[in-house]
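Asker: Any chance you can model this:
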Amino acid sequence: MPLPRARPSLPHILPRPGGTRDRALSAPPTGGARCGQPRRVSVLSPGGLRGGDWCRQRVRPRAGSRHPEGAETGAGPAELRLRLQHPEGAPRRGGSAVPPPGSAGLGHRRPQPTGRRQTRTRLCAALSAPTWPPAERRKYRPVPLPASWPRPPHEPPPPPPLSATPLPTLERGNRGPGRARQGAPPGRLRRAEAAPFPGNGLRVAGSGADSGTMSGRAGRRRLVLHVDLNNTVVAADAVSGLGPREALNIFLSTATWGREGADGEWQWVSDRPSLRAPCPGAVSYYCRYGRDQAFTESGPGQCFSSLHAQHLRLLEWPGEPHQELSMQDGHGKHYHFILPSFFRLLDALHRDGRDFTIIFRTFGTDLPRTLLALRSALAGQHPQFPALRDLALPVVLTPGQICCSKREVVLKRGSERLTTTEDGRKLYDYFSSLEGIGGFQDHFDWWARNQFSSQGGKPLWIDPHDPSIHHIFIDDNIRLDDADTIVHPQVFSERGSSSPRCAPTSELYDVCLVQTDLLEAIANEDYFLHCVRRCEENYDGYLARMESGSLSQQSDGQ
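Answerer: So this is what the prediction gives:
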C-alpha cells in the first residue's frame, strides 16, 4: 500500500536529501539506543547527534512495516518527514491520536494536535527550546576592566562620567552643509552635525556672542562685500582717463588738511595724510580747491611729493606686463590694475573657508575690464597669487545697473529686473543670495541731484535680524558727514519688515561702512583683510545694541 501524500510541515528545518545532514539523520544510534526509545535529532547542525541541539523529536517505528527499525536503519528523508508529521495512530485530519498496536509497554501518549495546528505547535516548540540559540552563535560581551587596572599605552583612557549639567542645545544655521534627518527625534543629529565646527553652520545656543536672536557667530557669517573701484581697489579712473600717478595725487588732496591764514595763504595743520580732520576747523585741500591731478608737482602739495613717489613705486607691475592685470600710464611704465591687497583678501577668505561674495559698485565704466581681470586672476595668471586658481568663484561678466528715484530703486542685469515698489526687502534678499563675483553701475546723476549727499548715494540694505549675513560696503568716498558721503544705508529695524529706515553713516561706520585709505591699501597687503575683521568684531556689538533697542530709540529721537 503506497504511503499517503502529506503536507510538509517544517520544510525550512528538515534536511534536504543527499546532504550531510541526511547522513547524520540516517546514521545508527550510538550508545545502544533501542527501538522505541526517544533519541535526540539535530536537524540544523552537521554534527548529527550532539549535546546542546535545540530540536528534540520522538521517532517511532511503524507497526507492521517491513523495517521495524525504520528511523535507525536508513529511512529516507521523505519517509522520516512523514513520520515526524503523522505519528502512527494519529488521524490525518482532525480527531485525537490513539496509541499504536503493540506499544502498550511504552506508556500512553498525550493526544497530539494534527493538521495546521500540529505544524504550528511543533514549530513553536522547536523555536522555544531552552538551548536556542546555539552556543557558537551567542555574541561575546566584553566585561569592562576596573579603572585601577593598568592599560596598554595605545589604549585611550576611559571617558569621564557624564555630569548632571545639561548640554547646550544645537541650532542649525540658515546655510549649514547638512540637514537633520526628517522625523528624527529631538536632539539626535548625524555624526557630522554632532558639534559646531567652522563652516558647518551650527551655533551653540546660550554661549557668549551667540546668545540672542539677532547675534550670530563672529567670523562665520556669510560676507557680502560691496566694493567700489576707483581709488579703492583700482588706482585709476577710466572715465576721466586718469592713471595711477594722477589718481594718487587726487587722493592725497582729499587726505591732507589745513586752513587759510589771515593773509589768505594756505597753511597745513598736519604733515601726515589722514581720513579724518586732525583738529577742529581743519579742511581738506580738496574741499577748498577741488581736484588737482598735479597736487604734488607744484604748489602747497609739493611737500608730499616723496610720499607720492614711494607709493607709486609700490604699484609697479613685476615682470612681464599682463594684458588684463596690468596697465600702462603715459610715461610707459606698467602698474597693477587691481591692488594686490584686494587679491590678498580673496586668498585669505578662501584659506579660512569663508562663504563670501564680491559685488563691485561703481559710478564709472570700469566694470567690464575689472571683471575680466578678476577672471584672469582666478585662473591662476597673477604672478603673486597663483593659489587663486583654487578659489571656485564664478565671475559674472555682465554688469548690472541700479537706478534710483523718489518712488523706488530698480535693479537690472540681463533678464533680471527687481524693484522696491511693493517690497523693500527684494533687493536685500537678492544681494544676500548672490554667488561669486559680479558688478553693478550705480546712478551717478541721482547722487548729483541730491548734492552728493547720503540721500542720493549708492543704496545698501542691512537686516540686523538676519545674523547669518553681514553686508559691508568699502568705498573711498564714505564720510561721517551725511551731507558729503556716497552710500545710502537703510536698516530694517523691525523683524520681517519691508520698510527700512534711513540710517546715519555714524551708526554703521566701521560696522558695515569702510572708508578706504588708498595709501594704506597700497603699502599694506593685509589692509582690506584687517578692515573686514574690524567690521566683524564691531558687528557683534551692533547687533547687541539693536536687540536691546538702544539704537532704535536713538534713531527715533533723531
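Asker: From here on, just use CA atoms for contacts and neighbour counts.
Answerer: Fine.
Asker: Of all the residues in stretch 305-319, which ones are buried?
Answerer: Neighbour counts over stretch 305-319 (16 or more other CA atoms under 10 Å) mark 307, 308, 311, 312, 315, 316, 317 as buried.
Asker: mind checking the longest helix of the protein?
Answerer: In the chain, taking DSSP state H as the definition, the longest helix is helix 527-548.
Asker: Show me what that helix is packed against.
Answerer: When contacts are defined as 3 or more CA pairs under 8 Å, 6 or more residues apart in numbering; DSSP states H and E, helix 527-548 packs onto helix 340-351, strand 469-475, helix 518-523.
Asker: quick revisit: name the nearest of the buried residues of stretch 305-319 relative to residue 170.
Answerer: If you rank these by distance to residue 170 using CA to CA, residue 315 comes first, at 48.3 Å.
Asker: hang on, the earlier thing: single out the most deeply packed of the helices and strands packed on helix 527-548.
Answerer: Of all these, strand 469-475 has the most neighbours on average by mean count of other CA atoms under 10 Å, namely a mean of 24.
Asker: ok, residues contacting it?
Answerer: Here strand 469-475 makes contact (CA atoms under 8 Å, 6 or more residues apart in numbering) with 221-229, 232, 432, 460-462, 511-516, 532, 535-536.
Asker: one more to line up against the first:
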Amino acid sequence: MSEASSAHLVLHFDVNETIMIGDPAGGDTYDDSLNKILAKSAFCRATGPLGKNGACDITPTAWHDGTPMAESPPAPPPLQPGWTFDTPPGAAAFYKQPALKRAHAKKFADAGSPGAVYAAQRERCRAALRWAHAPHPALSSEDGAGTLLPAFYRTLDCLHRSGRSFSVVLRTFGSDLPRVQAAINAFARGEHPDYPEGAPGLELPAERMWRGRYDEGGRFSLQPHDEGSGAPTITDEAEAVRALSSPGVSGVMDHYGWWDSHGNDPAAGKPLWLTLEEATTRHLFFDDNIHNDPQDSIVSVRARRDGEAAAFSPLSGAQICSLHGAVLRRVPTMQPVLEPDWFLAEIEACGERLAQLRRGQAWADLLST
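Answerer: Sure thing, here's the model as predicted:
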C-alpha cells in the first residue's frame, strides 16, 4: 500500500456548484447553477492585456478560437475545464469578464446568450442529474434532481465500503449546511434508493457543525453553527484541525466577510491545513472556485512544520497554486456531473502528485520558509 493510500484522508468539499447544483439561500436557482458551471469553463479571445482578476478592458466578442460570439457554429469551441489553458495566447475566462458574467452567466446556454451554442452540453448535464426515483424530501430538489451530485454519493459509498480511514468536511460561505446535512443523514440511514445499505458513521450531527472565524490577528477558530447544538467552541487552531480530522462528517460555514474584506487575498480564504513533515494524514480540498491566480484564492493553505507546538501560517498565492493537484483541486463541475467516478479518480491522482512533490525541491523549499 502506498503512503498516500495508507494515510488517513480528510476530504474537504465546497458545497455550492461543487457537490450541489442550485443555491436557494444564495439566490441561484437550479437552472442558474447549471448555466454557471458551463460558463466557468468557457474562454474568450482577449481584447488586450488582462487586468486584475483576469478582466479585459474591452469586453470580448469572440470565443478563444476566434469564432465570433454572434455566430452559431455547427461545433462550438471546446469548453476548457483544465487547470492550465492550452489555447492560443490571449485567452480570457468568460466568467471573469464583468459585462459577460453579469448579463449571461446565469442564462449562459439560453437562447439569446452567446453560450447558447453550448445548449447540448447543458442538456447532457441535465440528463445526468435527473433524479430517477420517487421524490424524497431530503434527497430531492424541487427541480426533479438530487440535492447532491450522484458522484458525491458514489464517493462516500466507495470510501465507506473500502474500509479506508477518512473524514469529510463540508465547507461553505453560504447558509446551505442544514440542507446538505439533511441529505447526508438520509443517505447514511440508507434512504437513498441507490444505496439502501446506508453508511453508518457518516451522519452529520449538530455537534459537528461550526462557523469558522478569523480574528483580527488572522487566527482561525471554530464556533458552534447554532446555539444549543452541543458543538464546542475551539479557539486553538491545532485542536480545530484535530476535530475536523476525526473520522466522520463535519460541516463548516466559513468566514466570507473576512475573505471579501481582504480582497479575496489567499491568506484570508477557507483554511486548509498542511503539516509539512507529516505523512499519516492527508488533507484534500475540492472547490469549483479555486483559481490559477496567485492573487485570488478561495482556499488558504496554512502550513506548519511537524510538531504540536508549531503554529500554522498562510502560504503565498504562488505557493498555493504550486500545490494544485496535490492538496487542493479545482472542480470543473460539469466533469463530476458527467463522470460519476471523477472525485474518486482525483483523490488517487492528487495522492500520487503529493508523493511526487514530497520527493522534490518544491517541498524542500516549502520546508525552508
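Asker: Got a TM-score for the pair?
Answerer: After superposition, the two chains reach a TM-score (TM-score structural alignment, normalised by the length of the second structure) of 0.83; 331 aligned residues with a CA RMSD of 2.3 Å.
Asker: circling back to that earlier point, just the ones of the buried residues of stretch 305-319 of the first structure in helices?
Answerer: Using DSSP H, those in helices are 307, 308, 311, 312.
Asker: Per the alignment, name the residue of the second structure opposite residue 355 of the first structure.
Answerer: Taking TM-score structural alignment, the alignment pairs residue 355 of the first structure with residue 165 from the second structure.
Asker: cool, residue 336 of the first structure as well?
Answerer: In the second structure, the residue paired with residue 336 of the first structure is residue 146, using TM-score structural alignment.
Asker: Ok, residue 439 of the first structure next?
Answerer: In the second structure, residue 439 of the first structure lands on residue 251 (TM-score structural alignment).
Asker: Would you mind getting the average deviation of the one helix or strand its match maps to from the first structure?
Answerer: In the assignment (DSSP states H and E), residue 251 of the second structure maps to strand 248-253. Here the mean offset of strand 248-253 of the second structure against the first structure after fitting is 1.0 Å, by mean CA distance after the TM-score superposition for the first structure.
Asker: Now find how far off-centre that strand is within its chain.
Answerer: Centroid separation for strand 248-253 of the second structure versus its chain: 14 Å, with CA atoms, centre = their mean, to the nearest Å.
Asker: neighbouring contacts of it?
Answerer: Everything outside strand 248-253 of the second structure that qualifies as a contact, by CA under 8 Å, 6+ apart, is 166-175, 177, 201-205, 208-212, 225, 244.
Asker: and with 6 Å instead?
Answerer: Here strand 248-253 of the second structure makes contact (CA atoms under 6 Å, 6 or more residues apart in numbering) with 167-173, 201-202, 204, 208-212.
Asker: hmm, back to that, tally of neighbours for the match of residue 336 of the first structure?
Answerer: 22 (other CA atoms under 10 Å).
Asker: Check residue 236 of the first structure too.
Answerer: Counted by other CA under 10 Å, the residues lying close to residue 236 of the first structure total 25.
Asker: Using TSV, please lay out the helices and strands packed on helix 527-548 of the first structure together with distance to residue 385 of the first structure.
Answerer: Listed next are these as TSV, based on distance: least, CA to CA, whole Å:
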stretch	distance to residue 385 of the first structure
helix 340-351	7
strand 469-475	22
helix 518-523	16
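Asker: wait, which of the ones you listed is closest to residue 373 of the first structure?
Answerer: When those are compared by CA to CA, helix 340-351 sits nearest residue 373 of the first structure, at 11.0 Å.
Asker: mean offset of that closest one relative to the second structure (after superposition)
Answerer: Averaged out, helix 340-351 of the first structure is 1.1 Å away (mean CA distance after the TM-score superposition for the first structure).
Asker: Dump the buried residues of stretch 305-319 of the first structure to JSON lines, plus distance to residue 256 of the first structure.
Answerer: Output for these, formatted as JSON lines (distance: CA to CA, whole Å):
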{"residue": "307", "distance to residue 256 of the first structure": "12"}
{"residue": "308", "distance to residue 256 of the first structure": "12"}
{"residue": "311", "distance to residue 256 of the first structure": "16"}
{"residue": "312", "distance to residue 256 of the first structure": "18"}
{"residue": "315", "distance to residue 256 of the first structure": "21"}
{"residue": "316", "distance to residue 256 of the first structure": "24"}
{"residue": "317", "distance to residue 256 of the first structure": "27"}
